[in-house]
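**Q** take a look and give me a structure for this.
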Amino acid sequence: MAKSQMLKFIDRPQAQPSKRAAQERADDFLEISRPYILAKAEEQASRCSQCGVPFCQVHCPLQNNIPDWLKLTAEGRLEEAYELSASTSTMPEICGRICPQDRLCEGNCVIEKDFGAVTIGAVEKFITDTAWEMGWVKPIQPVADRSEQSVGIIGAGPAGLTAAELLRVKGYTVHVYDRHDRAGGLLTYGIPGFKLEKPVVMRRVQRLVDAGVVFHPGFEIGRDASLDDLRARHGAILIATGVYKARAIEVPGAEGPQALEALDYLIASNRAGFGDAVADAPRFDAHGKHVVVIGGGDTAMDCVRTAVRQGAASVKCLYRRDRSNMPGSAREVMNAEEEGVEFVWLAAPAEIRARSVVAQRMRLGQAGPDGRRAPEAEPGADFETSADMVIKALGFDAEDLPGAFGAPELSVTRWGTVRVDHKTMMTAIPGVFAAGDIVRGASLVVWAVRDGRDVAPQMHRWLRETAGQQNRKAA
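**A** This is a model prediction of the structure:
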C-alpha cells in the first residue's frame, strides 16, 4: 500500500471502539469497551496522515513508532505491527488501555481538530491482544549468559517489571522484591478492572516468571532485609517502589472512621476481585451508601466509578477547580458521568462529619507559577452534602525511604523523591539506581515504563564495568 493510500481521514470518520451501555457496565468490573474487529482496526489505522514530523510519536513518552505500526495495521500486517510496537514498549496492550491518549499521542494528532484524532490507543491494544491470541508474543530469550551477576529490583510495578525484562534479556539473574502478594504494583492493586482487567497484567508477570525472573512477594525492605542486605546479595539494585504516601486533607474529621484513603479503597476492591478475603470488608464496601470522593485526578475517577459498581446510593466528586482545569482524563470524566456520578465543580471540603461533608464554594483567582489559576474560597458559600463514605484522593507523595530502608546515605529531594544523576540514573549510593515515580513523583504508567527502559542499559553498563574491574584485580 502506497503512503498516499493511508490518508483516509477525510472520508472515514473517527470511530472509537463501542462502549457497553452504562447501565450494563456499572454492574461489573469488566472493561467497558468492546474490542475492534480486524476490519475496523484496519479502517481506523488507515486514517493516519503519515506526517513528516509525527507529533503523536514526539509526544509519546516511549517515542513509539506510531505512524509505522498504524500503516502496517492498515495493510493487514499485524504481526509486523506488533513487533514494531513491542520494540519500544514492554507492555503496549496495557498502555493502550490506560494511557491518557487524549493528552498525549491522540491529543497531538494533526487531524484531531477538524477530523478527530486517529484512535491510536485502541489500535495499539488491538495489535497486542491479537498477538497474544495468535502466539506472536514470544518467550523472553536472554542474548547472553551473565547469570553469575544478579540484579535486585525493589518494586514490581511498571518501572520494575520493565527493567526486569530488559535485564533478563541481557542474561542477568533478576530478583524482584515487592511488599504485595502479587506483582504489578498499581497495575494490579491500584487500577480497577474496568480499565485494566487483571489477567492482562498477570500474563505479563507470568512471562517474566517463565523467563527465570525470581519474584519475592510479601517482601518489605526494612522489615525483611535492609538495603545493605540486598546490596550484599546483588551486583546492582534498582529502587522502583513508586509513591504511596497519601496526601492529607487538613480539615476536621479527615481521620474519621468513614473517611478512607483512595489507595486503601482501591486495593480492597481489587483484592475482592481476585477472590481474596478483605480485612474490615464492610468499611470498604460502598453498597447502599452515599459516597463523596475528594479530588480530581485519575485516582479519583477510579474511586467514583468503583463506588458505582459496588452499588452506592449516590456518588459525588468534589473538585476545587472547574472542569477545564481537572487533571484527570477527560474521557474518564465522561465515562463517570455516563455511569451516574455527579461532579461538583469549584468545591472543597471544609469538614467531614459522621454522615455528611461540609464543603465551601471556590472561585479561581490569579494564576500561580505553574500557570494554573489558584482556587480560593467564596466567603459565606458553604453547603452540606450527605456522605456515609468519604474517599480522599488528593494524590501521593514519597515515603521516607532512607528511614524505611535503613539507608541514611540515600539522598532525597525536598519532596522526598530519590535523587539520582539524571544521566546515569544512579543514586548517591554506588550501584543503586532508581526509576519511576519514586524519582519523578506521582506520574503516568507510560513514564514508569520509559524510566524502566532507560535505567536497564545504565545498570548493564555498571555491571559490565564492575565485572571488568574484578577481572583485572583477579589478574
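
**Q** use CA for all of it now, contacts and neighbours both
**A** Noted.

**Q** contacts for the strand or helix carrying residue 383?
**A** Per DSSP states H and E, residue 383 falls inside strand 373-386. Residues outside strand 373-386 that contact it (CA atoms under 8 Å, 6 or more residues apart in numbering): 290-291, 320-321, 346, 355-368.

**Q** can you select the buried ones from the residues you listed in PyMOL?
**A** This is how PyMOL selects the buried members of the contacts of strand 373-386, with burial counted by 16 or more other CA atoms under 10 Å:
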select buried, resi 290+291+320+321+346+356+357+358+359+360+361+362+363+364
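
**Q** if I look at the residue lying closest to residue 263 once chain neighbours are set aside, how far off is residue 304?
**A** What sits nearest to residue 263 in space, not counting adjacent residues and going by CA to CA, 6 or more residues apart in numbering, is residue 190, at 6.4 Å. According to CA to CA, to the nearest Å, residue 190 and residue 304 sit 13 Å apart.

**Q** run this one through as well so I can compare:
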Amino acid sequence: MAKQPMLKFVSVERDMPEKRGAESRRHDFNEIYAEFADAKAKEQASRCSQCGVPYCQTHCPLHNNIPDWLRLTAEGRLQEAYEISQATNTFPEICGRICPQDRLCEGNCVIEQSGHGTVTIGAVEKYITDTAWENGWVKPIVPAMERDQSVGIIGAGPGGLAAADVLRRAGVQVTIYDRYDRAGGLLTYGIPGFKLEKDVVMRRNEQLEQGGVEFVLNCNVGEDISFDAIRGKHDAVVIATGVYKTRDLEGPGADAEGIVRAIDYLTASNRKSFGDDVPEYDNGELNAAGKRVVVIGGGDTAMDCVRTAIRQGATSVKCLYRRDRANMPGSQREVQNAEEEGVVLEWLSAPKGFVGEPVTGVIVQKMRLGAPDASGRQSPEVIEGADYVEDADIVIKALGFEPEDLPKLWGVEGLDVTRWGTIRAEYTTGKTSLDGVYAVGDIVRGASLVVWAIRDGRDSAQAVLEYLNGARAVAAE
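**A** Below you'll find the predicted structure:
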C-alpha cells in the first residue's frame, strides 16, 4: 500500500523559503525570498490536510485548485501540478510572489485555524511555475484555429494581459494599446523588483507577443488615437486602464516642491532598474539618496515606497499612518519586512500641513481611534495640542488611487460611470453601457489586487468570446 503523502502538518512545521538578511537585502532590488528546493517544496506541500471544503480555494479570487496542486507537488508530479495551476491562473508565478496570501488563501487555511500554521501556498505556487519555465513546460500560445475577429484592449496591466491570453488562445486577433513603453502596467512600473523581479513580467509579455498579440506602446488613447477609432477598428473593446490618479493631500504647503506622487517615485526607480535614462531620478527629484523621507499612507504602495527609499540610501525613512497596526490595509508581512530593513512606522499620525519651499518638514497631528464608521472600522480622531514637526527632504504621497475621468478624457459619450468615477460594468462579464465594450480590473473595482484584475480579465474574455460568437451567428443568417 502506498504511503500517505499528505496530512503531515502534525509532524512537519510550517516553513518559508529562506529570507535574505535585512542588512544584505536593503542594498539591492533583488527578490528577498529564495526559491524552495525540490525536497522542501514537497515537504511543505505535504502539510496540506486535503480538507473536504478547501477554504483556501474558496477565498482565492481565481478559485485556484490549491489542494490538488499541493498534493501533486508532494507526490513529485510537478508538471501536472503546473498544468492544474495554470488552468485557472494566467500568471501563477506572479501571484505566488505578490498576492497577500496572509489575507486570502493562507489566511483561511484550515490547519492555520487549528493552530498548526498555514501551508505556505504562495511559495509553492511560485516554485511550481518557476520550475515549469525552467523545464520548458510553459508552451507558446498556438490557437487551434485562427478567427477573423479582433479585440482591442486598452491597458497592458494584469487585467488586460489576462484577457489577451484567453482571447488569443481562442484564435481571436488581439491588439493591446498602452501609454507606457513596456507592457505590464503596475507589474512593470509600480511594484519594486524586491517583490517582483522584472524578467518574470517581461517573459510573460514575450510569450503573448510570440503568440500573436500585437502591442501598440507609447500610445495615449484620446491623444495618439481616439477611443472611437479603436472601437471602429475592432469587433469588441476591453478597457483595462487601471486607476492612476493619486489622491491628494490637503493642508498648508501641500503643493510644495519635494512632495511627490508614489506612482511617479516608484516608476522612476523601476525605470532606473531597467537601465533607462531617468532625469528626474538623476537630478534628485525622485531619488531618496541622502534624504530624510516621509511616506504618507498605510497600504502596500506605501510599503513599496518606504522599502525603495531604504535601498536608494535614504538617511531616515518614516511612514505616517492615521490608524494603528491592526487597522492597516497593507500586508502585515510587508510591514514586518519594512521594519526589519530600518523603516520607522509612526502609527496614529496624520499630516496637518507642510513646512518649507521646497519642503523641509511635515506638521504631524496625533490621532486616537474613536467610534466605528459605516464600514465598522474605528474612525481616527485628532488629539488636540499634540502636533509636532517631522523633518523631511522628500514627502511621498501613497494615499491610494482614483480613476481618471475616462469619458471626458477620451471624448466618449454613453459610457456610464459610477459616482466614484469607475466604469459601470456588469458583474462577472464586465459588459458596459456601450455595445461590444467591456471593462475589467481597477477601472471597475477601484484600486484593488492584481489577482482580482486577472480574474476580471479572464471572466470578461469569456463574455467577449460569447459576444463575438453571437455576432458571427447574426452575420451568418
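
**Q** out of the contacts of strand 373-386 of structure 1, which sit inside strands?
**A** 290-291, 356-367 (DSSP state E).

**Q** can you redo the residues you listed as CSV with distance to residue 315 of structure 1?
**A** Compiled in CSV, these are given as follows (distance: CA to CA, whole Å):
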residue, distance to residue 315 of structure 1
290, 6
291, 5
356, 13
357, 13
358, 16
359, 15
360, 18
361, 19
362, 20
363, 23
364, 25
365, 28
366, 31
367, 31
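
**Q** I figured the residue nearest to residue 263 of structure 1 hits residue 266, correct?
**A** Yes. Taking CA atoms under 8 Å as the definition, residue 190 of structure 1 is a contact partner of residue 266 at 5.6 Å.

**Q** still on that earlier bit, what does the strand holding residue 383 of structure 1 correspond to over in structure 2?
**A** Structural correspondence for strand 373-386 of structure 1: residues 378-391 of structure 2, per TM-score structural alignment.

**Q** now do that stretch: distance to the chain's middle.
**A** Centroid separation between stretch 378-391 of structure 2 and its chain, computed with CA atoms, centre = their mean, to the nearest Å, is 31 Å.

**Q** for it, buried residues please.
**A** Using 16+ other CA under 10 Å as the burial criterion, the residues of stretch 378-391 of structure 2 that qualify are 378, 379, 380, 381, 382, 387, 389, 390, 391.

**Q** stretch 246-256 of structure 1 too?
**A** Under the neighbour-count rule (16+ other CA under 10 Å), stretch 246-256 of structure 1 has 246, 249, 253, 254 buried.

**Q** what of stretch 181-189 of structure 1?
**A** So stretch 181-189 of structure 1, judged by 16+ other CA under 10 Å, has buried residues 182, 183, 184, 185, 186, 187, 188, 189.

**Q** list the residues that contact the last one.
**A** By that I understand residue 189 of structure 1. Here residue 189 of structure 1 is in contact with 266, 267, 270, 271 (CA under 8 Å, 6+ apart).

**Q** how many neighbouring residues does residue 220 of structure 1 have?
**A** 18 (other CA atoms under 10 Å).

**Q** enumerate every residue touching it.
**A** By CA under 8 Å, 6+ apart, the neighbours of residue 220 of structure 1 are 177, 178, 179.

**Q** could I get these as TSV with distance to residue 423 of structure 1, neighbour count and secondary structure?
**A** Converted to TSV, these look like this (distance: CA to CA, whole Å; neighbours: other CA atoms under 10 Å; DSSP: H, G, I helix; E, B strand; the rest coil):
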residue	distance to residue 423 of structure 1	neighbour count	secondary structure
177	25	24	strand
178	26	24	coil
179	29	19	coil
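
**Q** switch those over to CSV; also include distance to residue 241 of structure 1.
**A** Compiled in CSV, those are given as follows (distance: CA to CA, whole Å):
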residue, distance to residue 241 of structure 1
177, 10
178, 8
179, 9
